[in-house]
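Q: pasting the structure only:
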């Protein structure tokens, strides 16, 4: 089995590997961490990678972090006939909104950073975002954002404009879904993850404190993978209640 996992807005395959490599290896699943395109076509690139995954035989997990979770779930809903029984489940970390982004916190943050990067450049955007962030997050932004170069603003605008799956799309995904959330993340509210858990037919949600992610990014991957395993074992729709907090 292989897991194709998409990064979040302004993030990259390096962070995906730090989150998911160890938890997936522990259950014998190979990780394909998708590298983002660095511009306005970032989402088209993610969809192209998911489509290409269908050319390789065998069961697939698909998922992502934040924007990546949105794109993966929407793709799975639209392509469920083509994927068929090969889709073994979903790994959905930090969903940020449902349906159109509107004034969701993550979309507002992406638009603000895009404006900063366009007006003052990427280094200034990194400095502004890092000033109000925990040290680990500031360091991650300083590593990832410069990789986008002048394409950062366009990539962030594309992310903020991209609808997440709506409730009807989520209801159509009758495969085991592991949702991972952070109990105190203002950009990816726990209430959004709880809504997804309530709408997806076979979903389990596990959560952790934000501080644990800073100490060990794999805590987020462990939550998603363990939740997926529990959803798969439950085996039937309607068994998606509860969101325990996990330990590192």
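A: Sure thing, it's come through. Keep in mind that what you see is a predicted model, and the values were worked out from it rather than measured.

Q: make it CA atoms for all contacts and neighbour counts henceforth
A: OK.

Q: so residue 181, which of the three states?
A: strand (DSSP: H, G, I helix; E, B strand; the rest coil).

Q: element containing the closest residue to it other than its chain neighbours?
A: Closest residue to residue 181 apart from its sequence neighbours, by CA to CA, 6 or more residues apart in numbering: residue 207 at 4.6 Å. Applying DSSP states H and E as the criterion places residue 207 in strand 203-208.

Q: tell me which strands and helices the following helix or strand past that strand is in contact with?
A: The helix or strand immediately downstream of strand 203-208 is helix 210-215, counting by DSSP H and E. Packing contacts for helix 210-215, counted by 3 or more CA pairs under 8 Å, 6 or more residues apart in numbering; DSSP states H and E, involve helix 218-234.

Q: Alongside the first one, take a look at this:
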């Protein structure tokens, strides 16, 4: 994928993808813990899966990293900055350094597939010639070469998901958060998408992929964070040892209790 080699917006080495949680707790309104006293960090350039049953709270954890939610208790650090100290006007600047694949895609309905994918580049001030060269190449990689001008409403759910993934990775963000990115595609496309994330990872992007697809996790040799009943644990890759970029919740497993399932993971 040569477009990643050429497409560098700013000094990549100065944009570390570091995430740190310290004793973070998040609860439902009824008091049930989604995340309980969780502490971990993701080192710059690491690749982790985030696993857990549907409804375990994976999407909530990603939203905390993306600064869409604030924890009830604890400290979150994104790119070395304490989220508690960020002013409201500073949050968009942090988010522009994060590529996000949402479960509900969040495509702009009046823009074509190509223009949706090109949006991060245009916001970053990329040259139109570069956009016209690299966006079609990426859409071809995800199997959408014949849909450059298609509006989102004319695409299937799986096709919209691939547009959303292409948009999240096109600007080579220092941090990529993907929420069930293979949920609406077949196995062949799922593998291509994970190889795309691998390519970014090899070039220094910190990657966190939320999934309940254990077959994918087993296929790629990366450590996992596992979320269950509000407790977060670190799982070494198959045949590997735990390096600890991720630490277990400080709460003992004996305190686990069943969680209520929300509308999304």
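A: Yep, it's here. None of the values given here were measured: they were computed from a predicted structure.

Q: Tell me how they score on TM after superposing.
A: Remark: TM-score between the superposed chains equals 0.33 [TM-score structural alignment, normalised by the length of structure 1]; 132 aligned residues with a CA RMSD of 5.7 Å.

Q: coming back round to it: could you pull out the buried residues of the strand holding residue 207 of structure 1?
A: Buried residues in strand 203-208 of structure 1, counting neighbours by 16 or more other CA atoms under 10 Å, are found at 203, 204, 205, 206, 207, 208.

Q: From the contact counts, what lies against it?
A: Going by 3+ CA pairs under 8 Å, 6+ apart, strand 203-208 of structure 1 lies up against strand 177-182, helix 190-199, helix 218-234.

Q: follow-up on the earlier one: in JSON lines: the buried residues of strand 203-208 of structure 1, plus distance to residue 42 of structure 1.
A: Shown next, in JSON lines, are those (distance: CA to CA, whole Å):
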{"residue": "203", "distance to residue 42 of structure 1": "27"}
{"residue": "204", "distance to residue 42 of structure 1": "29"}
{"residue": "205", "distance to residue 42 of structure 1": "27"}
{"residue": "206", "distance to residue 42 of structure 1": "28"}
{"residue": "207", "distance to residue 42 of structure 1": "28"}
{"residue": "208", "distance to residue 42 of structure 1": "29"}
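
Q: Determine which two of those are furthest apart.
A: 203 and 208 (16.8 Å; CA to CA).

Q: I am assuming residue 40 of structure 2 contacts residue 20, so please confirm or correct that.
A: Yes. Using CA atoms under 8 Å, residue 40 of structure 2 is in contact with residue 20, at 5.9 Å.

Q: Sticking with residue 5 of structure 1, tell me its helix or strand.
A: With DSSP H and E as criterion, residue 5 of structure 1 is part of strand 2-6.

Q: can you pull the buried residues of the next helix or strand after that strand?
A: Per DSSP H and E, the first helix or strand lying C-terminal to strand 2-6 of structure 1 is helix 13-26. Neighbour counts over helix 13-26 of structure 1 (16+ other CA under 10 Å) mark 13, 15, 16, 17, 18, 19, 20, 21, 22, 23, 24 as buried.

Q: and the next element down the chain from helix 13-26 of structure 1?
A: By DSSP H and E, the next helix or strand past helix 13-26 of structure 1 is strand 30-33.

Q: Give the other helices and strands that the helix or strand following that following strand contacts.
A: Per DSSP H and E, strand 30-33 of structure 1 leads on to helix 42-53 as the next helix or strand towards the C-terminus. When contacts are defined as 3+ CA pairs under 8 Å, 6+ apart, helix 42-53 of structure 1 sits against strand 2-6, helix 67-78, helix 152-161.

Q: The second one to strand 2-6, inter-axis angle?
A: The reference is to helix 67-78 of structure 1. Interaxial angle of helix 67-78 of structure 1 relative to strand 2-6 (axes from the mean of the first three to the mean of the last three CA atoms, to 10 degrees): 120 degrees.

Q: Could you tell me the angle between helix 67-78 of structure 1 and helix 42-53?
A: Using the same axes, to 10 degrees: helix 67-78 of structure 1 against helix 42-53 is 50 degrees.
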